[in-house]
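**Q** My questions are about this predicted structure, shown below with the sequence.
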Amino acid sequence: MTKQDRAVRTRLALIRSAAEQFETRGYVRASLAEISAGAGVSSGALHFHFANKAAVAEAVEHAAEDALREAAARHQHGDGSALQRLVDVTHHIARLLCADVVVRAGLRLNAEQAAGRVRDLRRGWRECVLGLLAEAERVGELAAGVTPQRTSAVVLAATTGIEVLAREDHGWLARPSLTDLWQLLLPCLAAPCLAGTLDPAGSPSVGSSSAASGQAEPGVRADAGRADAGRAGLALR
């Protein structure tokens, strides 16, 4: 393994360890010593990659943002019903939150803005929801009188509420919770021509993501870390 590869691994381990500390202890109580210990590296190695705790938190948020953007992009454009893709993306992100501590911690840090950061992790989600509803309106999938703007506010409020509740109980992210939500919403949103064609439990393909299988941590992407390491010429200390 090259020095650059070790540097990438160290950085990713630190981001994951920091996410675990931020999730369980919060930003204020989490310490750099605990973060470095959780990653199995020295304090010197941590400071080689990150100047301070705020920089570590920024890295966690950035990794979470990348994972959320990638999940949304999978469903924003494609074949099939726009409303079904909206249902599917909510299930996909719920599974991502279950599987990826970095995404959970990144959203929590961003909501609390504990370190004074200005990144808006939920902006992409708002754009995704509104975009899919606008597409549904264009192709005649919305019921009469249903508008993308007002409907997106309801979907955003419901999904954000589920994410906040899940900080204390991950059961809120289970498939039945979102299925119940869509069973209530879809009859009000969908045009009569779609009756019986939309699955509130999500398409079967949603369950094939790596987040659902728990095989990967999408929030900590090795390719992104490798690019950072290459630009900075990092070497493990």
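**A** Structure received. Numbering: from 1, shown residues only.
**Q** all contacts plus neighbour counts: C-alpha atoms, from now on.
**A** OK.
**Q** pull the longest helix from this protein.
**A** As assigned by DSSP state H, the longest helix anywhere in the chain is helix 3-29.
**Q** residue ranges of the helices in the protein, please?
**A** Counting by DSSP H, the helices of the chain are 3-29, 32-39, 43-49, 53-76, 82-99, 101-112, 123-138, 148-165, 175-189, 210-213, 222-232.
**Q** could these go into JSON lines alongside distance to residue 195 and mean neighbour count?
**A** Below are those laid out as JSON lines (distance: least, C-alpha to C-alpha, whole Å; neighbours: other C-alpha atoms under 10 Å):
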{"stretch": "helix 3-29", "distance to residue 195": "41", "mean neighbour count": "21"}
{"stretch": "helix 32-39", "distance to residue 195": "51", "mean neighbour count": "18"}
{"stretch": "helix 43-49", "distance to residue 195": "53", "mean neighbour count": "17"}
{"stretch": "helix 53-76", "distance to residue 195": "21", "mean neighbour count": "20"}
{"stretch": "helix 82-99", "distance to residue 195": "12", "mean neighbour count": "24"}
{"stretch": "helix 101-112", "distance to residue 195": "34", "mean neighbour count": "24"}
{"stretch": "helix 123-138", "distance to residue 195": "14", "mean neighbour count": "19"}
{"stretch": "helix 148-165", "distance to residue 195": "18", "mean neighbour count": "15"}
{"stretch": "helix 175-189", "distance to residue 195": "8", "mean neighbour count": "16"}
{"stretch": "helix 210-213", "distance to residue 195": "28", "mean neighbour count": "18"}
{"stretch": "helix 222-232", "distance to residue 195": "42", "mean neighbour count": "15"}
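**Q** take the one below as the second:
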Amino acid sequence: MVRQVRAVRTRRALVRAAAEVFAEDGYALASLPVISRRAGVSTGALHFHFPSKDLLAREVEAAATAAVQRLVVREGAGGVAGGGGLQLLVDVSGDLVAAWAVDPVLRAGFELGGDPSRKSVQGPGRWWSEWVYALLCEAQGAGELARGVSPEAAAVAVVASVAGFGRLACGHRVRSSPRLVEEFWALLLPGLVAPSRRLPVLPGPRAAGTDRTPR
């Protein structure tokens, strides 16, 4: 039992260390010895858990995907009552940008998906894109979208913008990324939401005091 617990801790340490190195240096320049030293384990232990750098990168992507899925589940369970799919999308996007800035595993998972030295078709970027598109299709079916709005075009705008805000946040080039997310939705929502529907509550400071407990 003790050995199993130690093995789990070692894998977690390796995944986090790998994520930090991948995010800093990129996949091609990332070195397994550097990763093992940062994790505080031997190279032998690293190769025991992950025989190749590609397998380690896939584990980082899987962990990042799981992190995004947890954000979706958490917001779906505690979102604004009656907010619908668009409210969920607004809430999750704000959380994702905030997490991007502080979670190296999530950040590296997205970056690995777009790394030119790899041809990854998995990872959080693909899952997030597919989820956003599916949610917007559901919103269209529920009458939440304005007439003429394409779920595909809207999904591209949301996915690209959220990724950009996340990169700005983690690069410390823009310290007000949450505010930018709020302003992005303030610009997009009036043209996205059907006139008969109430606009979703925006993320950021104005939504901070909102009671999101379903009644």
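**A** Okay, I see it. The structure presented is a predicted model; accordingly, all values stated were derived computationally and were not measured.
**Q** coming back round to it: quick one: the longest helix of the first structure to the second structure mean distance?
**A** Following the fit onto the second structure, the mean deviation recorded for helix 3-29 of the first structure is 0.9 Å by mean C-alpha distance after the TM-score superposition for the first structure.
**Q** Give the other helices and strands that that helix contacts.
**A** Secondary-structure packing of helix 3-29 of the first structure (3 or more C-alpha pairs under 8 Å, 6 or more residues apart in numbering; DSSP states H and E): helix 32-39, helix 53-76, helix 101-112, helix 222-232.
**Q** Just tell me which of those helices ends up closest to residue 3 of the first structure.
**A** helix 222-232 (9.8 Å; C-alpha to C-alpha).
**Q** returning to what we had before: which stretch of the second structure is the longest helix of the first structure matched to in the alignment?
**A** Per TM-score structural alignment, the counterpart of helix 3-29 of the first structure in the second structure is residues 3-29.
**Q** Distance from the chain centre to the longest helix of the first structure, please.
**A** Counting by C-alpha atoms, centre = their mean, to the nearest Å, helix 3-29 of the first structure is centred 17 Å from the centre of its parent chain.
**Q** got the angle for that helix vs helix 53-76?
**A** 100 degrees (axes from the mean of the first three to the mean of the last three C-alpha atoms, to 10 degrees).
**Q** what's the counterpart of residue 67 of the first structure in the second structure?
**A** Using TM-score structural alignment, residue 67 of the first structure sits opposite residue 67 in the second structure.
**Q** Just to check, its match is in contact with residue 106?
**A** Yes - between residue 67 of the second structure and residue 106 a contact is recorded at 6.7 Å, counting by C-alpha atoms under 8 Å.
**Q** Turn the helices and strands packed on helix 3-29 of the first structure into a markdown table, including distance to residue 213 of the first structure.
**A** Output for these, formatted as a markdown table (distance: least, C-alpha to C-alpha, whole Å):
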| stretch | distance to residue 213 of the first structure |
| --- | --- |
| helix 32-39 | 23 |
| helix 53-76 | 15 |
| helix 101-112 | 14 |
| helix 222-232 | 18 |
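**Q** dump the residue contacts of the closest residue to residue 20 of the second structure other than its chain neighbours.
**A** Once flanking residues are discounted, residue 20 of the second structure sits nearest to residue 104: 5.6 Å by C-alpha to C-alpha, 6 or more residues apart in numbering. The contact partners of residue 104 of the second structure, by C-alpha atoms under 8 Å, 6 or more residues apart in numbering, come to 16, 19-20, 23.
**Q** Residue 108 of the first structure too?
**A** residue 23.
**Q** Looks like residue 33 of the first structure contacts residue 43 (just checking).
**A** Yes - between residue 33 of the first structure and residue 43 there is a contact under C-alpha under 8 Å: 6.4 Å.
**Q** now the residue nearest the centre of the first structure: how far from residue 57 of the first structure?
**A** Closest to where the C-alpha atoms of the first structure average out (C-alpha atoms, centre = their mean) is residue 68, at 3.7 Å. Remark: distance between residue 68 of the first structure and residue 57 of the first structure (C-alpha to C-alpha, to the nearest Å) = 16 Å.
**Q** now residue 20 of the first structure
**A** In this view, residue 20 of the first structure and residue 57 of the first structure are 11 Å apart by C-alpha to C-alpha.
**Q** do residue 12 of the first structure as well
**A** On the measure of C-alpha to C-alpha, residue 12 of the first structure and residue 57 of the first structure end up 13 Å apart.
**Q** Are there residues contacting both of the two? Which ones?
**A** Counting by C-alpha under 8 Å, 6+ apart, residue 12 of the first structure and residue 57 have no shared contacts at all.
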